[in-house]
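Student: Next comes the sequence, and after it the predicted model I'd like to discuss.
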Amino acid sequence: MPAMLVSKISAPLNALLAITGLMAVAALTTPDITAPVRFALEMLLAGIWAVYGLQLIGTIILRQMNGVHDAIPAIIIDVLAVLLPLLAFLAISRRDQSLYCAIWLLKPLRQSSFFRMMGKVISNETRNLIGVTSVFGILLFAASLAAYLIERDVQPDRFGSIPQAMWWAVATLSTTGYGDEIPQSLAGRILGGLVMMSGIGVFALWAGILATGFYEEVRRQDFVRNWQMVAAVPLFQKLSPAALIEVVRSLRPRTVPAGAVICRKGDRGDQMYFIVEGSVVVALPSPVRIDSGSFFGEMALITGEPRSATVTAATEVSLLSLYSVDFQILSGSSPEIAEIIRKTALERRQAVPDA
């Protein structure tokens, strides 16, 4: 079914269609455009709309077949991308019909995780954001009231009422300063300076809350991902949750492409590696392949000696690295793991030199 195939179009193709459509919308606003060119651009928009319509139908069918009920924002975007231009075609004058295709601005974001992250950040920081917004509202009204009292007799046409003064207060609080409304009196200018400084503080609070929220959300997602990677290593699967948390905090995830050198012979050994997925090759007289679930590089970490062999990624490999400082901390919190690592290192050293 064509709709099923179109529903799987990639994000880059979605973005390309959206950009093409928006360029056509912009071109249609040109006053001296010829009739043939206008017709061609309108047909282009109709073709893009048809593709988006098939994509919406296919997505709905796939969701029903697979029983998927997530990605609601993506479905909303798909519906708006089809429905809004259609309603404009049916109810709006021809001059402005194409402008409603600007909703396609959202199409490149339909598969982005930004919406979910933004929603979580706003949900987590709702109380703080509402608090700062309340402060902004109070400052806005107070500044409008003060400007009205100070400037109403000097500039009755611009500050003759509180609603009129609010435009100046908004422009000043946001430090935009259009200059269309300027206090003339000394008291009014002093008020303007205070309002500007207050606005800087309010917007700094908004930015700080959102930045902190994004940082915490990214750190939370990184912790969950690292937890899943650590739990996949057999050595850590018998640990208690508290001990596993300490391990997650100590290990650093790293992905290495196939053929890349992970550590070289003679290098300073300040960390060891746990293989979550993939495999590596230790360049010994008889090369040794180490697969997922094992670890390497522990000898140089424990003894402090330089690396005794070069280790290369045989495939793309997901690693968890443990630095010497963190190893000492881990030894205190999880001595059984440290003992296993030391025992394995001793056995490997007795057998063949390791990295």
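Tutor: In hand now; what should we look at? Numbers count the residues shown, from 1 in each chain.
Student: Going by C-alpha atoms from here, please, whenever you check contacts or count neighbours.
Tutor: Noted.
Student: Would you check that Ala143 makes contact with Ala169?
Tutor: Yes - contact criterion CA atoms under 8 Å: Ala143 and Ala169 qualify, at 5.9 Å.
Student: tell me what the strand or helix carrying Thr20 is packed against?
Tutor: Using DSSP states H and E, the element containing Thr20 is helix 11-28. Contact here means 3 or more CA pairs under 8 Å, 6 or more residues apart in numbering; DSSP states H and E; on that basis helix 11-28 packs against helix 35-66.
Student: again, only using 10 Å
Tutor: helix 35-66, helix 94-97 (3 or more CA pairs under 10 Å, 6 or more residues apart in numbering; DSSP states H and E).
Student: more neighbours, Ala143 and Ala169?
Tutor: The neighbour comparison of Ala143 against Ala169 (other CA atoms under 10 Å) goes to Ala169, with 28 against 24.
Student: Settle this for me: that one is touching Phe141, isn't it.
Tutor: Yes - if you go by CA atoms under 10 Å, Ala169 and Phe141 touch, sitting 8.1 Å apart.
Student: Identify the contacts common to the two.
Tutor: Residues touching both Ala169 and Phe141 (CA atoms under 10 Å, 6 or more residues apart in numbering) are Ala147, Ile162, Pro163.
Student: Present those residues as TSV; the columns should include neighbour count and distance to Tyr52.
Tutor: Converted to TSV, the shared contacts of Ala169 and Phe141 look like this (neighbours: other CA atoms under 10 Å; distance: CA to CA, whole Å):
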residue	neighbour count	distance to Tyr52
Ala147	26	51
Ile162	20	47
Pro163	15	44
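Student: how near is Ala27 to Thr20?
Tutor: 11 Å (CA to CA, to the nearest Å).
Student: repeat for Val170
Tutor: 36 Å.
Student: So those two - more neighbours on which side?
Tutor: Neighbour count, other CA under 10 Å: between Val170 and Thr20, Val170 has more, with 22 against 14.
Student: Okay, one more to line up with it:
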Amino acid sequence: MPKAIGVLKQYIKSIVEINDNKKSKYFAFFIQGLILLSIVTFSVETIPDLKPQTRMLLRIIEWFSVMVFTLEYLLRIYVADNKPKFIFSFFGIIDLLAILPFYLAFGVDLRSLRALRFLRLFRILKLVRYNNAMNHFTRAIKSAKEEILLFIFITLILIYFSAVGIYYFENEAQPEHFSSIFDSLWWAVITLTTVGYGDVYPITVGGKVFTFFILMIGLGIVAIPTGIISSALTKSVDKNEESR
């Protein structure tokens, strides 16, 4: 009996996990198609004045999708060699978030239902598992996580520094826009990211000069993460080709 269970477990594992056999490929295509169908129905649901029959069809598709995704999630836990590691892994969390809104919606106040529906968008991240390019990107992010965290920390410091600087330059001239450092944070964010909506801008000489230097720093801030990730992607692709 234990041997038969072990054989069954290996058989299920050969299907649900990505392998070269046909059954695994068919399963992967089926899940990918269901994810895309689920995302389409999610979008169609937002169309106003849908017929009751259409809404019922969309609901049936949603129920079917959730049942399949739930079964897939449970099977992946069942065949995982290290179950806690899978459950708390990136893909394990994404698989859970893909089905969680459906079950949380039962007995929930309708006003919060919209927020739960938004969480269904996490299903699209399930496609990452089946895309080699996205797998390279995921590995690149993991390998460069320390550099990315350092970059985020430095960026937050620069945003705060920018907000403080522009507050002291522009507070007296534009108290309606720069009444506090917290109000100045909006200007700091859109300036450092070089978006510059134009709704808030400096009018004093000191503020304009300060803004010039902040914009120069902002150009570097936009370029740095691109360099970090592209370098990590190159290393990930090279390692993959070497392992073949």
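Tutor: Nice, thanks for sending it over. Everything numeric in this text was worked out from a predicted model, so none of it was measured.
Student: Please work out the TM-score for the two chains.
Tutor: Scored by TM-score structural alignment, normalised by the length of structure 2, the superposition of the two chains gives a TM-score of 0.77; 220 aligned residues with a CA RMSD of 2.9 Å.
Student: Which neighbours do Ala143 and Ala169 of structure 1 have in common?
Tutor: Contacts common to Ala143 of structure 1 and Ala169, judged by CA under 10 Å, 6+ apart, are Ile162, Gly192, Val195.
Student: Can you say which of the helices and strands packed on helix 11-28 of structure 1 is packed in most?
Tutor: helix 35-66 (a mean of 16; mean count of other CA atoms under 10 Å).
Student: on contacts alone, who are the packing partners of that helix?
Tutor: Counting by 3+ CA pairs under 10 Å, 6+ apart, helix 35-66 of structure 1 packs on helix 2-6, helix 11-28, helix 72-91.
Student: Just tell me what Tyr52 of structure 1 corresponds to in structure 2.
Tutor: Under the alignment (TM-score structural alignment), Tyr52 of structure 1 maps onto Phe69 of structure 2.
Student: which non-adjacent residue is nearest its match?
Tutor: Nearest in space to Phe69 of structure 2, with sequence neighbours left out and distances taken as CA to CA, 6 or more residues apart in numbering, is Ile99 at 6.7 Å.
Student: For Ile214 of structure 2, the count of nearby residues, please.
Tutor: 22.
Student: aligned partner of it in structure 1?
Tutor: Mapped onto structure 1 by TM-score structural alignment, Ile214 of structure 2 lines up with Val195.
Student: again, but for Thr191 of structure 2
Tutor: Using TM-score structural alignment, Thr191 of structure 2 lines up with Thr172 in structure 1.
Student: how near is that match to Leu139 of structure 1?
Tutor: 11 Å.
Student: So for those two, which sits in the more crowded spot?
Tutor: Counted by other CA under 10 Å, Thr172 of structure 1 and Leu139 do not tie: Thr172 has more neighbours, with 26 against 19.
Student: Need the residues touching each of Thr172 and Leu139 of structure 1.
Tutor: Contacts common to Thr172 of structure 1 and Leu139, judged by CA under 10 Å, 6+ apart, are Val195, Ser198, Gly199.
Student: Output the residues you listed as CSV; include the columns secondary structure and distance to Leu330 of structure 1.
Tutor: Formatted as CSV, those follow (DSSP: H, G, I helix; E, B strand; the rest coil; distance: CA to CA, whole Å):
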residue, secondary structure, distance to Leu330 of structure 1
Val195, helix, 53
Ser198, helix, 48
Gly199, helix, 48
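Student: which one among the residues you listed gets closest to His69 of structure 1?
Tutor: Gly199 (42.5 Å; CA to CA).
Student: contacting residues around the match of Thr191 of structure 2?
Tutor: Thr172 of structure 1 sits in contact with 140, 143, 166, 178-179, 181-182, 192-200, where contact means CA under 10 Å, 6+ apart.
Student: And Lys239 of structure 2, by the same measure?
Tutor: By CA under 10 Å, 6+ apart, the residues touching Lys239 of structure 2 are Leu233.
Student: Just the element for the aligned residue in structure 1 for it, please.
Tutor: Correspondence of Lys239 of structure 2 to structure 1, assessed by TM-score structural alignment: Arg220. Arg220 of structure 1 belongs to helix 186-231 when assigned by DSSP H and E.
Student: now what about stretch 115-126 of structure 2, what contacts it?
Tutor: 31-32, 34-36, 38-39, 42, 69, 90-105, 108, 110, 134.
Student: average offset between stretch 223-238 of structure 2 and structure 1?
Tutor: Once fitted to structure 1, stretch 223-238 of structure 2 is off its aligned match by 1.5 Å on average (mean CA distance after the TM-score superposition for structure 1).
Student: my bad, should have said stretch 135-142 of structure 2
Tutor: Here the mean offset of stretch 135-142 of structure 2 against structure 1 after fitting is 4.4 Å, by mean CA distance after the TM-score superposition for structure 1.
Student: Show me which residues of that stretch are buried.
Tutor: His136, Phe137, Thr138, Arg139, Ala140, Ile141 (16 or more other CA atoms under 10 Å).
Student: any idea how far Glu147 of structure 2 is from the closest residue to the last one other than its chain neighbours?
Tutor: Just to be clear, that refers to Ile141 of structure 2. In this structure, Ile141 of structure 2 finds its nearest non-sequential neighbour in Ile229, 6.8 Å apart by CA to CA, 6+ apart. From Ile229 of structure 2 across to Glu147 of structure 2, the span is 9 Å (CA to CA).
Student: so who does the residue nearest the centre of structure 1 touch?
Tutor: Nearest to the geometric centre of structure 1 sits Phe114, at 5.0 Å (CA atoms, centre = their mean). If you count contacts by CA under 10 Å, 6+ apart, Phe114 of structure 1 has them with Lys120.
Student: Look at the counterpart of Gly160 of structure 1 in structure 2 and say how many residues are nearby.
Tutor: Under the alignment (TM-score structural alignment), Gly160 of structure 1 pairs with Ser179 in structure 2. With neighbours defined by other CA under 10 Å, the count for Ser179 of structure 2 comes to 15.
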